[in-house]
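Colleague: got a structure for you, letters missing:
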């Protein structure tokens, strides 16, 4: 019998989990949806690339800070109401961003959109992990699938809608999030507030745990590289809205494929620590190639699309490690981690625009590559903590492995020990 026979599929889930996963897809579409229209916004609204990049900065910095209050809110009104509140905020402010006529107005409405995004993202991960069948690893794979699909579809839809009008992507998010809101209201059961009410300081206190802080700082540096590529590379490509949509759809498809299919295999083969070290080193090299060959459109496009592979691997492996590396509730760990990592993602696009304006288009990517290498160095200081997280994940997986598979594995391990002793 195969070692994987009888293992529950991560895609066999209750309707409520699918409703939240669908909302996750739409939420993550919002990350890449505006990418194809960045140059058009710069041209139509007479704004510099660094000013337009504030769409990312306002959105992600507010998301980061708001992460600190998500546990406080959900522990008082329950997970479902928190999800609904987050979705409703996104619907309202994405529509207002589409109706705005100035870059300042769009940036402001994107900031409010970030508040809804924080309430939704932190709570949705906790709901999926808590409600999904098939165990923790299966829930993370489902969550990362939603992330990958959203990131893949977002630029394609953004390119098509942006080809009609730069306002189209914002109204598209509002319409799709309204559908997700209705599905959540209909399919997700009301959840009682937890017995213990979370404090506003819980996420900050959680960062006192070395493992969580190490993963958060690594992710801050990694996200600096990630959002430098996402937020600034459309400008040197000098492509039309549709063409940019196709490029970032290819990028997003690699995020989806590598997060769902490649990352678990790479982690199983190399272990959590070595898989992350290798992936971060390759990602830094890829960003360096973007910086060196920014003037070559073909090389630039290929390297940007390839970046999706490294982002997909990092997202899946890191999310699992974060959820097991700190001895705190998973919702608190998610909020603390999100607070730190989104700071890097929020600051990077604006910094990239300013660096390009003061130096040249190559410098932002050199800085992005260096930031990822710093993240790798930070991660290496917590090597033993990653090993602990890996053991915790293995224990979690064993609980959801059918009995016959566990017996097979024990027999295999015993035989391997006997062979090792004989040799």
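Modeller: Sure, I can see it. These numbers were taken from a predicted model, which means no experiment stands behind them.
Colleague: going by C-alpha atoms from here, please, whenever you check contacts or count neighbours.
Modeller: Fine.
Colleague: my guess is residue 123 contacts residue 75, does it?
Modeller: No: counting by CA atoms under 8 Å, residue 123 sits too far from residue 75 to count as a contact (10.3 Å).
Colleague: ok, second structure coming up, stack it against the first:
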């Protein structure tokens, strides 16, 4: 992310000395990113109490991420017409409503459907939140990025803890908990965030799809899809192999995973990039991630191996989230807002389909198969990445020209969507 920071604006205040409006949005960001690992601690409970098959439970990831992916194609179109604050509020309202509906549902199909609505709200929210923070934060763009990355890391680490604690009371608890917390964030955003102007240019709804005509963007987007296939195979199905029935203990495992994601995304990735370069760091990262998945594939019946592999994978995921996002933003020959939407769409499709496929493969074969396939897919991601090696090296040297952007805030707002997520994931 460092390549997008505005070096010309020297910070006048620390990143954590911010107006109330910024803290309101940052709090909402933490809750939003908590949704990435929220359901992991309750997957086993949902499977038992709702009499669901593994593939049915995995649809909780698929519906959420696939809808998020598709919605990424229209968030620019929406926000360029409504303005950032209204788009942010619309996303928060959808999350509050659909998280509560998921908690009140009595069937796995109902939860899956409401998670899809949750994914739509999440796409609108995370596509706009950084732009709002950048526009309102003191200390310039650098301070805003630090604050945003901190919110992302805290959310990823706390999500499994919240899911575990509330899930120990009832599987409905995590859903209701997110709804209540997001309602608080919504009120704070409405009251504390001043109105934001609409962008000068209205974005076309077809721009993110048309951008796939560019080889560098299409290639890095495919790399994101392949890597996320391995990542969400691990995140989605590994809880069933850990031999842990307590949601609280599962929450601790994924909290440790989330802490490593945050540490390596914020500090590890920049250090490795400076030392080895983007391409070589990612080749090594993909190789290690493939070995990590292969370890689970070989020993899925050994809970200690699975737990250790999941926690360690946080380091690889953190490095990948930062460096692949930076690569996409650096070498794509289109506006960064469009590149980010395109990349987010493609990569989240892979993340959404992988857990469902893992459940089906286990049902038809065994637990070895999805993880060994995931390892192979991550190796293919490294091979695909090698086809843009020269462009990545040029970007590291600062030689890649980026098109001028019509609206800086709009261009930067979607950057973390590709990262995360997250985001957001």
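Modeller: It's in. Predicted, not measured: the structure shown is a model, and the values here were computed from it.
Colleague: TM value for the aligned chains?
Modeller: The TM-score (TM-score structural alignment, normalised by the length of the first structure) is 0.87; 392 aligned residues with a CA RMSD of 2.3 Å.
Colleague: and residue 123 and residue 75 of the first structure? Which one has more around it.
Modeller: Shown here are residue 123 of the first structure and residue 75; by other CA atoms under 10 Å, residue 123 has more neighbours (29 against 18).
Colleague: so who does the aligned residue in the second structure for the more buried one touch?
Modeller: Mapped onto the second structure by TM-score structural alignment, residue 123 of the first structure lines up with residue 128. By CA atoms under 8 Å, 6 or more residues apart in numbering, residue 128 of the second structure lies in contact with 79, 84, 87, 88, 413, 414.
Colleague: among the residues you listed, which recur in the first structure?
Modeller: Among the contacts of residue 128 of the second structure, the ones whose aligned partners also touch in the first structure (both residues aligned by TM-score structural alignment, their matches' CA atoms under 8 Å) are 79, 84, 87, 88.
Colleague: could I get the full set of helices for the stretch 151-300 of the second structure?
Modeller: 173-192, 207-210, 215-237, 247-263, 269-276, 278-298 (DSSP state H, counting those that start in this stretch).
Colleague: adding mean neighbour count, write these out as CSV.
Modeller: Below are those laid out as CSV (neighbours: other CA atoms under 10 Å):
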stretch, mean neighbour count
helix 173-192, 20
helix 207-210, 18
helix 215-237, 25
helix 247-263, 24
helix 269-276, 15
helix 278-298, 21
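Colleague: so which of those comes closest to residue 136 of the second structure?
Modeller: helix 173-192 (11.0 Å; CA to CA).
Colleague: and of the helices of the stretch 151-300 of the second structure, who's closest to residue 72 of the second structure?
Modeller: helix 207-210 (8.8 Å).
Colleague: who are the packing partners of that closest one?
Modeller: helix 336-364 (3 or more CA pairs under 8 Å, 6 or more residues apart in numbering; DSSP states H and E).
Colleague: pretty sure residue 91 of the second structure contacts residue 120?
Modeller: Yes: look at residue 91 of the second structure against residue 120 with CA under 8 Å: they come within range, at 7.3 Å.
Colleague: export the helices of the stretch 151-300 of the second structure as TSV, with columns for distance to residue 347 of the second structure.
Modeller: Converted to TSV, the helices of the stretch 151-300 of the second structure look like this (distance: least, CA to CA, whole Å):
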stretch	distance to residue 347 of the second structure
helix 173-192	25
helix 207-210	13
helix 215-237	4
helix 247-263	18
helix 269-276	19
helix 278-298	15
